[in-house]
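Visitor: okay, predicted coordinates and the sequence, questions at the end:
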Amino acid sequence: MSTSPILAIQTGGTIDKDYPRGTNAFGFEIGDSAVRSILEAKNITIPFGHSTVCRKDSQQISQQDRLALSEICKCAEQKKIIITHGTDTMIETAAFLARQNLDKTIILTGSFLPNTFKNSDAEFNIGVAIGAVQCIVENDVFVAMNGRVFRWDQVTRDETGQFMAQL
């Protein structure tokens, strides 16, 4: 029997970005899982498993990273999976995972501002993903962004970067 009904997988992206630890540094580094910190901070009692595939900006995610992500999803005992991912290549990774026929409900989400920022959309997007992954019965891949949940082949981004239904 599964010890947790949902698996959260970290790949990096803006959602997990943190301030640099060095002095005189201007860039960001990928920190700990936003899902884990949000669940702890909000006292969410849903049992989650956690895994990290990589800690990269989504523009740096390689085919090898996607294969590793697919393998973790495939081997996971959980049938419900939330993946945090950078927004730039989230749709590409969702399409890749959908083509793997993983027989799981997988939701990719991220944020436009790091979880560590006061006005971040991270908590909201994670909340939408958690609610959606528990309600969707179809085994497929979805993207949860901007308060909406899209099937992997029915999502695009507009000129402002917002996720929207593909026309």
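Guide: Sure, I can see it. Here the structure is a predicted model, which is why all the values come from computation and not from measurement. Residues are numbered from 1 along each chain as shown.

Visitor: contacts, neighbours, all on C-alpha from now
Guide: Noted.

Visitor: list the contacts for the residue nearest the centre of the chain?
Guide: By C-alpha atoms, centre = their mean, the chain has its centre lying nearest to Thr84, at 1.9 Å. Each residue near Thr84 by C-alpha atoms under 8 Å, 6 or more residues apart in numbering is listed here: 8-13, 15, 35, 108-110.

Visitor: can you tell me which of the residues you listed are in strands?
Guide: Using DSSP state E, the subset of these located in strands is 8-12, 108-109.

Visitor: biggest strand in the protein by residues?
Guide: When the chain is parsed with DSSP E, its longest strand is strand 48-56.

Visitor: gap between it and the chain center?
Guide: Centroid displacement of strand 48-56 relative to its chain, using C-alpha atoms, centre = their mean, to the nearest Å, is 9 Å.

Visitor: go through the helix or strand following it and flag the buried ones.
Guide: Next helix or strand after strand 48-56 toward the C-terminus (DSSP states H and E): helix 63-75. Neighbour-count burial for helix 63-75 flags 65-67, 69-70, 72-74 (criterion: 16 or more other C-alpha atoms under 10 Å).

Visitor: also this one, for the comparison:
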Amino acid sequence: MARVFAAKENGAVADVLVLTTGGTIDKLYFDALSTYQIGESVVDRVLKTARVTLSYRIAEVMRKDSLELTDDDRALIARTVADAPEQRIIITHGTDTMAQTAQALGSTAGKTIVLVGALSPARFAESDATFNLGMAFATAQVAASGIWIAMNGTVFDGLRVRKDRAANAFVAVE
């Protein structure tokens, strides 16, 4: 089983750091008439259910819908990434502004950073969240340093991608 680091233990560093920021992946809906709220992250439960054996550490940065993220929020995410001892970092993020956060991380050197989200909450039976998170873990292990987005079966260069809202999918840009 994976060794889960609650924090940096005895100078040891996890293989992967997962930073949670909110977004659809962690949304809760109470009924069809209510608004959503972003709940406690489901990432640890998903990774344990998947029996991930790579050591990881999870840290919450914020709980926001990506449409509510500000430049200050993106700066906080970038500082958290830069300050982390881990070289492989996964960021759970809402899909609407994921590409903007990838751009804000563009000057980060020497780390493999993978942004990932979901088009339906992980708590839903037919969510893409589990698959996307698994792709992000694989990408973090094999991709070169840089900024990546792993969504719906495709790994994108995080600095050359946009969300096509009409298609509800990510597309590469030149």
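Guide: Here it is on my side, so go on. These figures come from a predicted structure and were not determined experimentally.

Visitor: any idea what the TM-score comes out to?
Guide: Aligned and superposed, the two chains score 0.91 in TM-score terms (TM-score structural alignment, normalised by the length of structure 1); 163 aligned residues with a C-alpha RMSD of 1.8 Å.

Visitor: thinking again about what came up before, in a markdown table: the buried residues of helix 63-75 of structure 1, plus distance to Ile136 of structure 1.
Guide: Output for these, formatted as a markdown table (distance: C-alpha to C-alpha, whole Å):
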| residue | distance to Ile136 of structure 1 |
| --- | --- |
| Asp65 | 26 |
| Arg66 | 23 |
| Leu67 | 24 |
| Leu69 | 21 |
| Ser70 | 20 |
| Ile72 | 21 |
| Cys73 | 17 |
| Lys74 | 18 |
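
Visitor: among those residues, which one sits closest to Met90 of structure 1?
Guide: Using C-alpha to C-alpha, Arg66 is the member of the buried residues of helix 63-75 of structure 1 that lies nearest Met90 of structure 1, at 10.9 Å.

Visitor: identify the residue of structure 2 aligned to the closest one.
Guide: Arg66 of structure 1 maps onto Arg74 in structure 2, with residues paired by TM-score structural alignment.

Visitor: show me where structure 2 has helices.
Guide: 43-49, 71-83, 98-104, 129-142 (DSSP state H).

Visitor: to Gly158 of structure 2, which of these lies closest?
Guide: With C-alpha to C-alpha, the closest approach to Gly158 of structure 2 among the helices of structure 2 belongs to helix 98-104: 5.5 Å.

Visitor: that older thread, of the ones in strands among the contacts of Thr84 of structure 1, closest to Glu29 of structure 1?
Guide: For those, the nearest to Glu29 of structure 1 is Gly12 (9.4 Å; C-alpha to C-alpha).

Visitor: not counting sequence-adjacent ones, nearest residue to that closest one?
Guide: Closest residue in space to Gly12 of structure 1, ignoring its immediate chain neighbours: Arg55 at 4.2 Å, by C-alpha to C-alpha, 6 or more residues apart in numbering.

Visitor: re earlier: I'd like the contacts of Thr84 of structure 1 as JSON lines, with neighbour count and distance to Gln60 of structure 1 appended.
Guide: Shown next, in JSON lines, are the contacts of Thr84 of structure 1 (neighbours: other C-alpha atoms under 10 Å; distance: C-alpha to C-alpha, whole Å):
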{"residue": "Ala8", "neighbour count": "24", "distance to Gln60 of structure 1": "20"}
{"residue": "Ile9", "neighbour count": "24", "distance to Gln60 of structure 1": "17"}
{"residue": "Gln10", "neighbour count": "27", "distance to Gln60 of structure 1": "14"}
{"residue": "Thr11", "neighbour count": "26", "distance to Gln60 of structure 1": "11"}
{"residue": "Gly12", "neighbour count": "28", "distance to Gln60 of structure 1": "10"}
{"residue": "Gly13", "neighbour count": "31", "distance to Gln60 of structure 1": "10"}
{"residue": "Ile15", "neighbour count": "34", "distance to Gln60 of structure 1": "15"}
{"residue": "Val35", "neighbour count": "26", "distance to Gln60 of structure 1": "21"}
{"residue": "Leu108", "neighbour count": "29", "distance to Gln60 of structure 1": "17"}
{"residue": "Thr109", "neighbour count": "28", "distance to Gln60 of structure 1": "17"}
{"residue": "Gly110", "neighbour count": "34", "distance to Gln60 of structure 1": "15"}
